[in-house]
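[1] Kindly return the folded structure for what I paste below:
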Amino acid sequence: MTTPRPFPNPPNIPPKQPPKPPRSPNSQSGWLKPPNIPAKKPPKVPVSPRDRLDPAKQDAYQQLVAVFKTYGLESLSSKIMDYVKKGYDPDTISIMLQETPEWKARFIGNEERRKAGLPVLDPATYLATETAMKDVLRNYGLPKSFYDEYRDFGRLIGANVSPDEVAARARYAWEFTQSSQSAESKRLLKEWYGVDDSFIVGALLDPKLGQQAIERMGHTVQYGRIAAQGGFDVRKSLAQAWADLGLTQEQVTQGVAEAGVFAETTEDIAARFGDSYTETDALNETVTGDAEARRRRESLWQKEAGLFRGQGGLRANALGTGDGY
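    Model prediction:
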């Protein structure tokens, strides 16, 4: 049997040494030193241009910037500096700045007034008008999104809408959105004017709608709601006619209540005689005092009374052929 040969001893391999850094011919030790990197210095803060102005010009610059800041036009400070350095006086600079795009965007209502041939407002009057309108809308609790941009008031000012008119429009908007009867009003606004609930306020504040149109819309919807609550499905044209006649809410409410007493009965009587009598006829008689509608109703009731006269049926006076209904 052959004796196995022993394994040879592993070779004596020295461990690897980390590589040495390269030598520097300029160093006594022969090794490179880390570079001497200077610390970063903070950037120089540019000196404000106005610091280079003489005291008189610097004072003029500061005063103009303060004034234009009240207009919301801080962005014009660089232009103010440029004009001051060129030697323009404050009054001239104010006039020159009114031709800038920033000024025209800020006072956009004046641009619209100029196009319409209306006199422009001076800045103080313009700002006072904006403030008055903003106070009105805030007092009625309208969403801030309706008055958080300059152009919102610019449209109204440009259309020569006064703060008093804005107050009237806001009052209608508040009534439609806050009153207990607003659900019916909103329905009629949607049906008759195509105004969604979320756009009621915006529509009423639209400067394209005149004050009379706003009031007419408000009264028309109000009278339509009163009729609906009395059980009548009136058309927009009828409610609008009541608004155009200048009727009060009390007059419409009373007329609707009176028509509700006999409208349905008279309609049935008319059908028996092959005639026509509608809710509109009843409302025309009681709300607007239509004499012809009253005559037709009384004639129908007299015919009905004739059918039962002498038969123990309805009496003429029970049908209201006299002065009453």
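[2] switch to C-alpha atoms for all contacts and neighbour counts from now on
    Will do.
[3] right, and the helix or strand after the stretch of helix or strand residue 268 belongs to?
    Assignment of secondary structure by DSSP states H and E places residue 268 within helix 249-272. Using DSSP H and E, the helix or strand that follows helix 249-272 in sequence is helix 279-288.
[4] After that next one, which helix or strand is next?
    From helix 279-288 onward toward the C-terminus, using DSSP H and E, the following helix or strand is helix 291-308.
[5] returning to that earlier point: got the angle for the helix holding residue 268 vs helix 291-308?
    With axes from the mean of the first three to the mean of the last three CA atoms, to 10 degrees defining the directions, helix 249-272 sits at 40 degrees from helix 291-308.
[6] packing partners for helix 249-272?
    helix 211-229, helix 279-288, helix 291-308 (3 or more CA pairs under 8 Å, 6 or more residues apart in numbering; DSSP states H and E).
[7] same thing but at 6 Å, please
    Helix 249-272 sits against helix 279-288, with contacts defined as 3 or more CA pairs under 6 Å, 6 or more residues apart in numbering; DSSP states H and E.
[8] Second chain to compare with the first, below:
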Amino acid sequence: MTTPYIPPEFQEDITPDPPDRSQDIARSRAELAKRKMLSDRYEATLADYQKALRKRGLKASTRTYYARRVSAIRRALDAAEEGQAFAQRRVYETAGQWDKLLKGEHRNAYHALNAMFTQMGLGSLSGKIFQYIEEGYGADTIALLLQDTPEYKQRFAGNEARRKAGVAVLSPAEYLATESAYRQILSNAGLPKGFYDNPADFTNWIAGDVSPTEIKGRVDLAVAATTQANPAFKDALRRMYGVDQSHLVAYFLDRNRALPILQKQATAAEIGAAAIQRGFRPSIYAEAFATEGVTREQAQAGYAQLAETFQPMQAIARRFGLTWTQEEAERDVFEPGLAPGGTPFTAESVTEKRKRLASQERALFRGRQGASAGGLSQPYRQT
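    Below you'll find the predicted structure:
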């Protein structure tokens, strides 16, 4: 099977990868290591002076000196540890490890909210969740505040379009369930991930209130056209609608084409395939035949009949200075009673024309037979 073409409307929706923060994380960790080394150095120096201060027999001046040094180094150590704590926070922030900056109930609230929004595809809001928790907001309030963020609105962009169109907005759970149904249908059909690897791929479908059932219908058409169809069907689609084989899936999933139109075109292509298999070109009336209910089986039977009668009828028509076109022959088989232009009973119908030509041919044949028989019956006259 040819790998299905992924149309630009899907490709353009794919969200770019998040920026690479590895260099920022490496720098923040290097700064933390430097701060920790400084703190360790002050701790070691402080320990040395404290040990010296505990010695017996020190002069008062020496003791005073050591005491002052201990005090100064302790202040430096406090500053170094504060810098280390800041550097550690920076590492957590850069790496997105916000939970490590929280404790107790605040950490539990963060985990619950972050898990919920990550499931929605909004893990990027983890920093906002941390910010709101630090500002003292409760979980319910934070959930509402996050719905006003650009990230949330983009994630559920289909709802905004539904709201403007006067269609009921889906709850996050309903929205996610609809996406999941789309994704499952496309995945089960074996389509490449370019069709369903990003929530934005489904925005227009949700905005247009396209049901998973309709998507299933589109996918079934696409699968039938790519994996189950014979070469004549694909050739008919190419000749009738300009659809290349590699574009077949995209054609049937095109959001700008209504499903009933696609279904009619698929049936018309089946009629066109029946024509091609019998050496005819796809009919200009294929869609009209499809609309009137001509099935693939009927088309195959009809063109099998045409394959036997078309050339003999053309030869008969030429003998009488007339024509017998493929279009007339098709209408005779699929729409008996219609005039050549397709209007019923306003002129001689194609069926009447065929019968008249056949009658004239029989009369001509009988006349020739009679003439031949009469000539042979004349008595022999000697000269």
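[9] List of residues touching the helix holding residue 268 of the first structure?
    276-277, 279, 282-283, 286-287 (CA atoms under 6 Å, 6 or more residues apart in numbering).
[10] Go through that helix and flag the buried ones.
    For helix 249-272 of the first structure, the neighbour count (16 or more other CA atoms under 10 Å) marks 252-253, 255-260, 262-263, 266-267, 269-270 as buried.
[11] which residue numbers in the second structure go with that helix?
    Aligned by TM-score structural alignment, helix 249-272 of the first structure falls on residues 296-319 of the second structure.
[12] now swap in stretch 102-111 of the first structure and tell me
    Aligned using TM-score structural alignment, stretch 102-111 of the first structure spans residues 151-160 in the second structure.
[13] How about that stretch, which residues are buried there?
    151-152, 155-160.
[14] Point out the ones among those residues that are inside helices.
    Counting by DSSP state H, those place 151-152, 155, 157-160 in helices.
[15] before we move on, the earlier item: which one of the buried residues of stretch 151-160 of the second structure is nearest to residue 44 of the second structure?
    Of all those, residue 44 of the second structure sits closest to residue 151, with 48.8 Å by CA to CA.
[16] From residue 333 of the second structure, how far off is whichever residue in the second structure pairs up with residue 300 of the first structure?
    Under the alignment (TM-score structural alignment), residue 300 of the first structure pairs with residue 357 in the second structure. Using CA to CA, to the nearest Å, residue 357 of the second structure is found at 16 Å from residue 333 of the second structure.
[17] which residues sit against the match of stretch 102-111 of the first structure?
    For stretch 151-160 of the second structure, the surrounding residues in contact (CA under 6 Å, 6+ apart) are 169, 203, 206-207.
[18] Most neighbours among the residues you listed, please name it.
    residue 206 (24 neighbours; other CA atoms under 10 Å).
[19] And residue 72 of the first structure, what's its match in the second structure?
    So, by TM-score structural alignment, residue 72 of the first structure is matched to residue 121.
[20] Over to residue 233 of the first structure?
    Under TM-score structural alignment, residue 233 of the first structure pairs with residue 281 in the second structure.
[21] Also residue 205 of the first structure?
    Under the alignment (TM-score structural alignment), residue 205 of the first structure maps onto residue 253 of the second structure.
[22] Next, count neighbours for that match.
    Neighbourhood size, residue 253 of the second structure [other CA under 10 Å]: 21.
[23] Enumerate every residue touching it.
    Contact partners of residue 253 of the second structure, counting by CA under 6 Å, 6+ apart, are residue 218.
[24] Whichever strand or helix holds residue 96 of the first structure against the second structure, how far on average?
    Element membership of residue 96 of the first structure, judged by DSSP H and E, is helix 90-97. Aligned to the second structure and superposed, helix 90-97 of the first structure gives a mean residue distance of 2.1 Å (mean CA distance after the TM-score superposition for the first structure).
[25] tell me the secondary structure for residue 177 of the first structure?
    Taken by DSSP: H, G, I helix; E, B strand; the rest coil, the conformation at residue 177 of the first structure corresponds to helix.
[26] Please tell me how far it sits from residue 302 of the first structure.
    47 Å.
[27] What of residue 208 of the first structure?
    52 Å.
[28] do residue 225 of the first structure as well
    Per CA to CA, residue 225 of the first structure is found 33 Å from residue 302 of the first structure.
[29] higher neighbour count, the two?
    More neighbours surround residue 225 than the other of residue 225 of the first structure and residue 302, with 24 against 18 (other CA under 10 Å).
[30] one step back: and the match of residue 233 of the first structure, how many neighbours?
    Number of residues near residue 281 of the second structure (other CA under 10 Å) recorded here: 16.
[31] Now it. Nearest residue, chain neighbours left out?
    Spatial nearest neighbour of residue 281 of the second structure, chain neighbours left out: residue 275 (6.1 Å); criterion: CA to CA, 6 or more residues apart in numbering.
[32] Could you count how many residues lie near the alignment partner in the first structure of residue 225 of the second structure?
    Correspondence of residue 225 of the second structure to the first structure, assessed by TM-score structural alignment: residue 176. The local packing of residue 176 of the first structure (other CA under 10 Å) involves 23 other residues.
[33] Please apply the same query to residue 205 of the second structure.
    Neighbourhood size, residue 205 of the second structure [other CA under 10 Å]: 18.
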